[in-house]
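S.K.: Sequence and predicted structure are below.
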Amino acid sequence: MRMPVYLENNTRDGRALDEVSDAVDDAIHSNLPNRDVSVNIAKLKAQAQADVAAWDSAAQFDSEKDKAAFRDYEAACDREQHTKQTVEFNVRKRREFDEGRGKRARMGVWEAIEMLETLVDDSDPDTELSQIEHLLQTAEAIRRDGKPEWMQVVGLVHDLGKLLYFFGSEGQWDVVGDTFIVGCAFPDQIIYPGSFTENPDFTHPTYSSKYGMYEPNCGLDSVMLSWGHDETRAPFPRKVSP
């Protein structure tokens, strides 16, 4: 029988959580007295719950940074994005993107990362790093925070959709920036909500209403998000993940 695994020294360790699960199964199917099995399982579950809480805890790598100094939006490019991200534009871009499948450049992950070296995201005033530095910094921050390897990989490739900037974009405004729902009223919670007044959909009889072209409680899978690097890359992990 495998000995029970405890997580005092393994917080935020995905493999350790797998070992806990295996140990619970071993305890259930072992010949231990019922009382010993119950005690082992209770301890393992308690430790696993503590590990999940640690997973959701605040990041440690930048805990000493002044977050109030982040996001100087006056230097951002959100205003152009808010003016031009209409339903018509989003429908057209998705159609063009689908029609271009099979005609795109082929490259490895590191080639793609290197191609982003010259791009500085104008929508993110928190950093003036190139994208390659940003990706490495993100992956390293996740590693230092004790997250599992798969999450470090996600951090490394999370912005590869910004390659869209080099392949048919109309500017940074349709590649980078914060994402929001189009086709219904723009909420005040979006940064610079006043800049949406120049968007043609702002006065559209349907798109300016609360629910717009959607049904209430339809869910995120049923809405259209503003076009950009996140929308081009979001389907990819689903297709290649086991």
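M.R.: Ah, there it is. Note that the structure is a prediction, hence the values are computed from the model and not measured. Numbering: from 1, shown residues only.
S.K.: Could you use CA atoms for every contact and neighbour count after this?
M.R.: Will do.
S.K.: Following the longest helix along the chain in sequence, what is the next regular element?
M.R.: Ranked by residue count and defined by DSSP state H, the top helix of the chain is helix 34-55. Sequence order places helix 78-84 as the next helix or strand after helix 34-55, per DSSP states H and E.
S.K.: buried ones in the helix or strand just after that following helix?
M.R.: Next in sequence after helix 78-84, counting helices and strands by DSSP H and E, comes helix 87-99. Residues of helix 87-99 classed as buried: 87, 90, 93 (neighbour count, 16 or more other CA atoms under 10 Å).
S.K.: so can I have CSV of the residues you listed showing distance to Ile41?
M.R.: Below are the buried residues of helix 87-99 laid out as CSV (distance: CA to CA, whole Å):
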residue, distance to Ile41
Val87, 53
Asn90, 51
Lys93, 53
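S.K.: which one of those is nearest Ala54?
M.R.: Asn90 (39.1 Å; CA to CA).
S.K.: Nearest residue to Ala48 in space, ignoring adjacent ones along the chain?
M.R.: On the basis of CA to CA, 6 or more residues apart in numbering, the spatially nearest residue to Ala48 that is not a chain neighbour turns out to be Leu17, at 6.7 Å.
S.K.: right, and the one you found touches Gln47 too?
M.R.: No. With contact defined as CA atoms under 8 Å, Leu17 does not count as touching Gln47 (9.4 Å).
S.K.: neighbour-wise, which of those two wins?
M.R.: Between Leu17 and Gln47, counted using other CA atoms under 10 Å, the more crowded position is Leu17 (22 against 19).
S.K.: Secondary structure element holding that one?
M.R.: Per DSSP H and E: helix 14-29 holds Leu17.
S.K.: Now do that helix: which elements does it pack against?
M.R.: When contacts are defined as 3 or more CA pairs under 8 Å, 6 or more residues apart in numbering; DSSP states H and E, helix 14-29 sits against helix 34-55.
S.K.: this is the comparison structure:
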Amino acid sequence: MLYIVATPIGNLEDITLRAVRILKEADYIFAEDTRVTKKLLNHLEIANTLYRYDEHTKQHQVENIVNLLKEGKNVALVTDAGTPCISDPGYEVVDAALNEGIKVVPIPGVSAMTAAASVAGVSMRRFIFEGFLPKKKGRQTLLKSFADEKRTIMFFESPHRVVKTLKDIEEFMGVKNIVLVREITKIYEEIIRGTTTELIEKFEKQTLKGEFVIIVRGNEQEEKKEKVNKYAKDDYEEEDDYEDEE
């Protein structure tokens, strides 16, 4: 089996009991960065065969992993932190395994996306997740397409690009209400809310540390109207169907 194993994004206590067992029992572990994963395994007192699987090695490692699985070996795939295949390498090997009829098993756990969403205090009934924004090509076009978006939008961002991204959001989407969540599960975990203008002013002259999740509030009032109108329309159509049946 191929196990997709979520690992802590900061606090090592967030590892699940099931994840620990799978990492112990797997014949091979493939990791985005073996040095990072080795620290986790040492903490958990797990001695296991560890290989690298990242953007640079995936071309040949996909075939290697599938061959191991065909031989009856159990393989665990982990990323540096969080859930593999979510803005991290992994989906190619999952796709290849499924195409070969190999069982793929998720070992759920921490994800920066869902952790940030849970403490943002904004509607997550519907949201868009974009991962990391393009650095150049397509960045402006993508942000402009979200200018009138009713749904909540989520991005990942590195600390040295947060202010630039806030400025781009304001330039191409207009002034927006933002939630920044950084250093999730770590000692300096922080939730900061405000407009793009307020947050740019707050952080422009600071040296920022830690990975960020940027949450852009959608137009919740318009979404509520849309929801009410949709349900009203559905009820009306159901009444029409009932009358037709009579």
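M.R.: Here it is on my side, so go on. Quick caveat, the model's predicted, so the values are computed rather than measured.
S.K.: Need the TM-score from the superposition.
M.R.: The TM-score (TM-score structural alignment, normalised by the length of structure 1) is 0.26; 115 aligned residues with a CA RMSD of 6.5 Å.
S.K.: Out of the buried residues of helix 87-99 of structure 1, which comes closest to Glu111 of structure 1?
M.R.: Lys93 (25.1 Å).
S.K.: so how far is Glu231 of structure 1 from the closest one?
M.R.: 11 Å (CA to CA, to the nearest Å).
S.K.: do the same with Val240 of structure 1
M.R.: 16 Å.
S.K.: between those two, who's got more neighbours?
M.R.: A side-by-side neighbour count of Val240 of structure 1 and Glu231, using other CA under 10 Å, places Glu231 first with 16 against 7.
S.K.: The more buried one contacts Ile181, doesn't it?
M.R.: No. Using CA under 8 Å, Glu231 of structure 1 is not in contact with Ile181, being 11.7 Å away.
S.K.: overlap in contacts of those two?
M.R.: Leu225 (CA atoms under 8 Å, 6 or more residues apart in numbering).
S.K.: you'd agree Leu41 of structure 2 is in a helix?
M.R.: Yes. With DSSP: H, G, I helix; E, B strand; the rest coil as the criterion, Leu41 of structure 2 is part of a helix.
S.K.: Could you check how many residues crowd around it?
M.R.: That count, for Leu41 of structure 2 with other CA under 10 Å as the rule, works out to 18.
S.K.: do the same with Thr232 of structure 1
M.R.: Neighbour number of Thr232 of structure 1 under other CA under 10 Å is 17.
S.K.: how close does it get to Thr138 of structure 1?
M.R.: In terms of CA to CA, Thr232 of structure 1 sits 20 Å off from Thr138 of structure 1.
S.K.: Also Leu156 of structure 1?
M.R.: 7 Å.
S.K.: Asp98 of structure 1 now?
M.R.: The value you get for Asp98 of structure 1 to Thr138 of structure 1, if CA to CA is used, is 30 Å.
S.K.: Give the buried residues for the longest helix belonging to structure 2.
M.R.: Determined from DSSP H, the single longest helix within structure 2 is helix 220-245. For helix 220-245 of structure 2, the neighbour count (16+ other CA under 10 Å) marks Glu223 as buried.
S.K.: can you give me the strands for structure 2?
M.R.: 2-5, 28-31, 50-52, 75-78, 104-107, 127-132, 152-157, 177-182, 190-195, 212-216 (DSSP state E).
S.K.: Could you single out the most deeply buried of those?
M.R.: strand 75-78 (a mean of 27; mean count of other CA atoms under 10 Å).
S.K.: so the longest helix of structure 1 versus helix 14-29, what angle?
M.R.: Computed with axes from the mean of the first three to the mean of the last three CA atoms, to 10 degrees, the direction of helix 34-55 of structure 1 lies at 160 degrees from that of helix 14-29.
S.K.: For helix 34-55 of structure 1, name the packing helices and strands.
M.R.: So helix 34-55 of structure 1, by 3+ CA pairs under 8 Å, 6+ apart, packs with helix 14-29.
S.K.: Pull out the buried positions in the helix it packs on.
M.R.: 14, 16-17, 19-21, 23-24, 26-27.
S.K.: Return the closest of those with respect to Thr83 of structure 1.
M.R.: Checking those one by one against Thr83 of structure 1 (CA to CA), the nearest turns out to be Gly14, at 43.2 Å.
S.K.: From Asp26 of structure 1, how far out is the closest one?
M.R.: Distance from Gly14 of structure 1 to Asp26 of structure 1, by CA to CA: 19 Å.
S.K.: Could you point out the helix or strand that follows the helix or strand Val153 of structure 1 falls within?
M.R.: Following DSSP H and E, one finds Val153 of structure 1 within helix 149-157. As assigned by DSSP H and E, the chain's next helix or strand after helix 149-157 of structure 1 is strand 181-182.
S.K.: And whatever helix or strand comes next after that next one, what does it pack against?
M.R.: Next helix or strand after strand 181-182 of structure 1 toward the C-terminus (DSSP H and E): strand 224-225. On a contact count with 3+ CA pairs under 8 Å, 6+ apart, strand 224-225 of structure 1 meets strand 181-182.
S.K.: Check which helices and strands the strand it packs on is in contact with.
M.R.: strand 224-225.
S.K.: do that again at 10 Å, thanks
M.R.: helix 87-99, strand 224-225 (3 or more CA pairs under 10 Å, 6 or more residues apart in numbering; DSSP states H and E).
S.K.: any chance of these in JSON lines, plus distance to Gln81 of structure 1?
M.R.: Formatted as JSON lines, these follow (distance: least, CA to CA, whole Å):
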{"stretch": "helix 87-99", "distance to Gln81 of structure 1": "11"}
{"stretch": "strand 224-225", "distance to Gln81 of structure 1": "13"}
